[in-house]
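S.K.: below are the sequence and a predicted model for it; my questions follow.
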Amino acid sequence: MARCIYSADRKSALPARLTLERRIVVNRGIPGLRGTEHIGFTVPDLLQAHDFFVDVIGCDFIYSLGPMQHDDDWMTEHLNVDRRSVVKELRFYRCKFGPNFEVFEYSADPPQQPQPHNNDIGGHHIAFYVDDIDAAVAYLQNRGIRILGQPVASQRSAEGQRWVYFLSPWGMQFELVSYPTGKAYELVDTKRLWHPAQPDL
């Protein structure tokens, strides 16, 4: 059972409560969990993806691995893919504050499934936080990136946030998001979503 923390000063009660909540969180879930280390995904052309992440987005390329293939069931057992699959190359990138990207290119044989949309099972997108969403949109448009509509102002708990989707050259879904003055939920809840502009909170 977590030990209750009392504060002699009402002004310091909130930090004490946050400390208690953090202690409680540490005691549940995967032992030793620290956070999201990387996000992995597959692209059709790794060189195209490299140019996009480094030259357009501004990520740093760290290192590459591969090729990777096996004559037995290793690929199925460890990566949950067809045993004949071949990883041509994979590359790791760091994009400022946030999880690293592990980007794969597989051989096209056996045949690959189409890229999922957001309403498909396994559909996903990656969101980048920016300080000025209008400036970021203008920059991407000047680089020939397809923007899906105009930035949208969120409502209810997310009020204060603006967001907009955009597509990579191979059609993968990304998002820009910005809330420089915070979100409405922060006024009523002591818990916080992780914020790349405030990584230590």
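M.R.: Good, I have the coordinates.

S.K.: rest of the way, CA atoms for contacts and neighbours
M.R.: OK.

S.K.: now find how far off-centre stretch 141-152 is within its chain.
M.R.: 19 Å (C-alpha atoms, centre = their mean, to the nearest Å).

S.K.: which non-adjacent residue is nearest Val87?
M.R.: Of all residues not flanking Val87 in the chain, Tyr106 sits nearest, at 4.4 Å (C-alpha to C-alpha, 6 or more residues apart in numbering).

S.K.: who's in contact with the closest residue to Lys88 other than its chain neighbours?
M.R.: Spatial nearest neighbour of Lys88, excluding adjacent residues (C-alpha to C-alpha, 6+ apart): Pro67 at 4.5 Å. Counting by C-alpha atoms under 8 Å, 6 or more residues apart in numbering, Pro67 makes contact with 86-89.

S.K.: use this one as the comparison:
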Amino acid sequence: MPLLNHVGITVSILERSIDFYTRLGLQPPPPDWVFTIEGDWLSRLVAEDDAVIRVAFLPMGEGAVLELLEYRQPQGEQSNSRPNRDVGAMHVALNVDDIDAVYADLKDSLAFNSEPQTVATGPWAGNRVAYLSDPDGTPVELVMDVS
């Protein structure tokens, strides 16, 4: 069975996104985990001519990382106008120990969709969750396992 290696999110301003995700509890990237990549190999990999990308890896435990990518060249457009329903849209779910405390600490400075909710059905019934968006509109789900 494959194990999660990383989740990559394209962002518009790398430092702003690093700040956002570290405020949610992720560890800041070590200095050598923020870098620029470019070259023919990268352009072939991402199918973009003359690609130049600033990258940050934020450790997530168990060897997984959150990879933030700021395309310097070519620059893209923000297009996730309906990220909760557009086909191909994604979200990142992060486990937290106390969702109500995280919400109380951040609700005045970050835009949550609502206060934490209790999952009503399915295998996660009883867990507590909250949604908010990162600075570029990517949905982020906070999850507190109550089992």
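M.R.: Alright, I've got the coordinates. Everything numeric here is computed off the predicted structure, so don't read it as measured data.

S.K.: out of the contacts of Pro67 of the first structure, who's the most crowded?
M.R.: Greatest neighbour count in these, by other C-alpha atoms under 10 Å, goes to Val86: 20 neighbours.

S.K.: so that one sits against Ser107, correct?
M.R.: Yes: shown here, Val86 of the first structure and Ser107 form a contact pair, counting by C-alpha atoms under 8 Å, at 5.5 Å.

S.K.: tell me the counterpart of Met172 of the first structure in the second structure.
M.R.: Aligned counterpart of Met172 of the first structure in the second structure: Thr138 (TM-score structural alignment).

S.K.: ah, wrong one, I meant Leu46 of the first structure
M.R.: Per TM-score structural alignment, Leu46 of the first structure is aligned with Leu14.

S.K.: confirm for me that that match is in contact with Leu68.
M.R.: Yes: applying C-alpha under 8 Å, one finds Leu14 of the second structure in contact with Leu68, separated by 6.9 Å.

S.K.: joint contacts of these two?
M.R.: Counting by C-alpha under 8 Å, 6+ apart, the residues touching both Leu14 of the second structure and Leu68 are 55-56.

S.K.: now do the helices in the second structure.
M.R.: Under the criterion DSSP state H, the second structure carries helices at the ranges 14-23, 40-46, 99-106.

S.K.: in the first one, what's buried?
M.R.: Right, helix 14-23 of the second structure. 14, 17-18, 20-21 (16 or more other C-alpha atoms under 10 Å).

S.K.: okay, now the counterpart of Glu115 of the second structure in the first structure: neighbour count?
M.R.: For Glu115 of the second structure, the aligned residue in the first structure is Gln150 (criterion: TM-score structural alignment). Each residue near Gln150 of the first structure was counted by other C-alpha under 10 Å, and the total is 12.
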